[in-house]
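K.L.:
What would the 3D arrangement of this be:
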Amino acid sequence: MKKLARFLGLLAVAIALAVALGTLLPRPLWPAAVADPIGASHRILVLQNPIHTDIAIPVDDDVRRRFHFLVDAGIPADMVEVRYIVFGWGGRAFYLETPSWSELKAVPVMKALTVDASVMHVDISGEIAEPHPDVAGFDIGEERFTALLDYIAASFQQGPNGAIPIENAAYSRFDRFFEANGHFNALIGCNTWTAAALRTAGLRTGWWNPLPASLGLSMRLYN
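P.N.:
As a prediction, the model looks like this:
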């Protein structure tokens, strides 16, 4: 029993150390050179709750055209009231089977801790207030914005007719789930996907950010 307790204690210390180093060690180590002209900027938002992060992309005509398949899938992203399209990547079982904490089940948790298929969740939003404790905004140039859109688009699994919506999977009439590329686990999860997307956008994150709190702290430290 003492050996088990000691092992669990060492494991907890190792995880805490890994999270701390992953937060405090920047990635990339050095800031990238600014390639976009001054003034050509898009303000993206990172939205967080205690366990998950999403990226809110400001809508313009080019964004609407690029992601028009969302409208075909039933998301009214072409409404004039829409100001942001919100993208998130995550584990299939946890995302689809846990719409609220009260519906938490053992199987999705086990899959999230081991290996699970992944899905993209897409929602729409009107204006999002800043400043807000759960919202972080960043201005990026045109070239980086295009690279971010490329990264997000590449996360959708493609079928013969393009992105693959998951039937009868949504939290409301304004959002949908789609099949995604990659596999989800406790080490490579929704927040590491967000961090990789932000690095594509020319921002710096921690080296490994499995939690929204660690990602948020690293973003404040290095951007």
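
K.L.:
drop to CA atoms for contacts and neighbour counts, all remaining ones
P.N.:
OK.

K.L.:
how about the most centrally placed residue in the chain, secondary structure?
P.N.:
The C-alpha lying nearest the average C-alpha coordinate of the chain belongs to residue 194 (Cα atoms, centre = their mean; 3.5 Å). Per DSSP: H, G, I helix; E, B strand; the rest coil, the local secondary structure of residue 194 is helix.

K.L.:
buried stuff in the strand or helix carrying residue 7?
P.N.:
In this structure, residue 7 sits in helix 2-24 according to DSSP states H and E. Across helix 2-24, burial judged by 16 or more other Cα atoms under 10 Å covers 19-24.

K.L.:
and if you look at stretch 178-190?
P.N.:
178-182, 184-186, 188-190.

K.L.:
Now, the residues you listed that are in helices?
P.N.:
Counting by DSSP state H, these place residue 190 in helices.

K.L.:
Which one of the buried residues of stretch 178-190 is nearest to residue 156?
P.N.:
Distance to residue 156, by Cα to Cα, is smallest for residue 180 among the buried residues of stretch 178-190, at 4.5 Å.

K.L.:
quick one: that closest one and residue 47, what's the gap?
P.N.:
20 Å (Cα to Cα, to the nearest Å).

K.L.:
do the same with residue 18
P.N.:
From residue 18 to residue 47 the distance is 24 Å (Cα to Cα).

K.L.:
let's see this one next to it:
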Amino acid sequence: MLKRTLKLTLTLILGLVGLLLVYLGTAFCLARIAVNKDAVKKQEVTIYILTNGVHTDLVLPIRNQVKDWSTSIKAEHTIGKDATANFIAFGWGDKGFYLETPTWADLKWSTAFCAAFGLSNSAIHTTFYKTITEDEHCKKIQISYHDYQKLVAYVEKSFKTSQQGQVIPIITKANYGNNDAFYEGVGSYSLFQTCNTWANTGLKVCGQKASLWTPFDKGIFYHYQ
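P.N.:
Below is the predicted model:
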């Protein structure tokens, strides 16, 4: 009985390791296949991609002739309530990770399991910035107004809205600082639809360089080296 149990356990472990290797190998290969690699750069709107080393945000101007985000993503939803920012970063992700896991040490098995298999809700994390500095973790992208309209529509559809069509702020004390806020999101996070997959899809939608598919930030930034 013991030998059978050990054999079953070993088989299970080897199977999980094999699946992990297939996942990582697929991610590595697909991330290096470029989409829109010959994107036309029409310098009408400046956006940025920003990573903290794990998670990618799409950083957009607070307002221009296409969209005024301040009418819905309001500074009053943040702790600092500072309305002088010029850019706003959008990140989509698992609600449990965002609100219940301030550090990796706080990660619960239940949160990780639900996130991995699409069993929980999503949230949008927004951060206001007065200035943006381009470096290895932040890349500037110039796009046309037409392409920016597509990106705006994509980001808007990621917000869950009320019956009145308004975004839904999440009341929480889990803010990362004085200039950020959380909102209810659409969809569920999973191993195949991550925060970086969301950002990568946004770049695809607006005709910019992106990976065919990537769950990691490095897959996105590989095309902007």
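
K.L.:
Quantitatively, what TM-score do the chains reach?
P.N.:
TM-score of the superposed chains, computed with TM-score structural alignment, normalised by the length of the first structure, equals 0.83; 213 aligned residues with a Cα RMSD of 2.5 Å.

K.L.:
Pipe the buried residues of helix 2-24 of the first structure into CSV and attach distance to residue 146 of the first structure per row.
P.N.:
Shown next, in CSV, are the buried residues of helix 2-24 of the first structure (distance: Cα to Cα, whole Å):
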residue, distance to residue 146 of the first structure
19, 30
20, 31
21, 30
22, 27
23, 26
24, 28
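
K.L.:
farthest-separated two in those residues?
P.N.:
Of all pairs drawn from these, the greatest distance, 8.6 Å, lies between 19 and 24 (Cα to Cα).

K.L.:
mind checking what the residue nearest to the centre of the first structure lines up with in the second structure?
P.N.:
Aligned by TM-score structural alignment, residue 194 of the first structure pairs with residue 199 of the second structure.

K.L.:
Return the residues in contact with its match.
P.N.:
By Cα atoms under 8 Å, 6 or more residues apart in numbering, the contact set of residue 199 of the second structure is 56-58, 91-92.

K.L.:
Tell me which stretches of the first structure form helices.
P.N.:
Secondary structure of the first structure by DSSP H: the helices cover 2-24, 61-66, 69-72, 92-97, 106-113, 142-154, 190-200, 212-222.

K.L.:
Show residues contacting the first one.
P.N.:
If I follow you right, that is helix 2-24 of the first structure. 205-210, 214-215, 217-218.

K.L.:
now it and helix 212-222, what's the angle there?
P.N.:
Angle of helix 2-24 of the first structure versus helix 212-222, following axes from the mean of the first three to the mean of the last three Cα atoms, to 10 degrees, is 40 degrees.

K.L.:
Tell me the spacing between residue 180 of the first structure and residue 153 of the first structure.
P.N.:
Taking Cα to Cα, one finds residue 180 of the first structure at 10 Å from residue 153 of the first structure.

K.L.:
on that earlier part again, quick one: which two of the buried residues of stretch 178-190 of the first structure are the most distant?
P.N.:
178 and 186 (20.7 Å).

K.L.:
Out of the helices of the first structure, which is closest to residue 122 of the first structure?
P.N.:
For these, the distance to residue 122 of the first structure is smallest for helix 69-72, at 8.3 Å, taking Cα to Cα.

K.L.:
tell me the average deviation of the closest one from the second structure after fitting.
P.N.:
Once fitted to the second structure, helix 69-72 of the first structure is off its aligned match by 3.1 Å on average (mean Cα distance after the TM-score superposition for the first structure).

K.L.:
Report the buried residues of that helix.
P.N.:
Those would be 69-70, for helix 69-72 of the first structure by 16+ other Cα under 10 Å.

K.L.:
Stretch 41-54 of the second structure now?
P.N.:
For stretch 41-54 of the second structure, burial by neighbour count (16+ other Cα under 10 Å) applies to 45-51.

K.L.:
and the end-to-end length of that stretch?
P.N.:
So stretch 41-54 of the second structure: terminal residues 27 Å apart, Cα to Cα.

K.L.:
Report the distance from that stretch to the chain centre.
P.N.:
On the basis of Cα atoms, centre = their mean, to the nearest Å, stretch 41-54 of the second structure sits 13 Å off its chain's mean C-alpha point.

K.L.:
And for stretch 116-123 of the second structure?
P.N.:
Distance, stretch centre to chain centre, for stretch 116-123 of the second structure: 13 Å (Cα atoms, centre = their mean).
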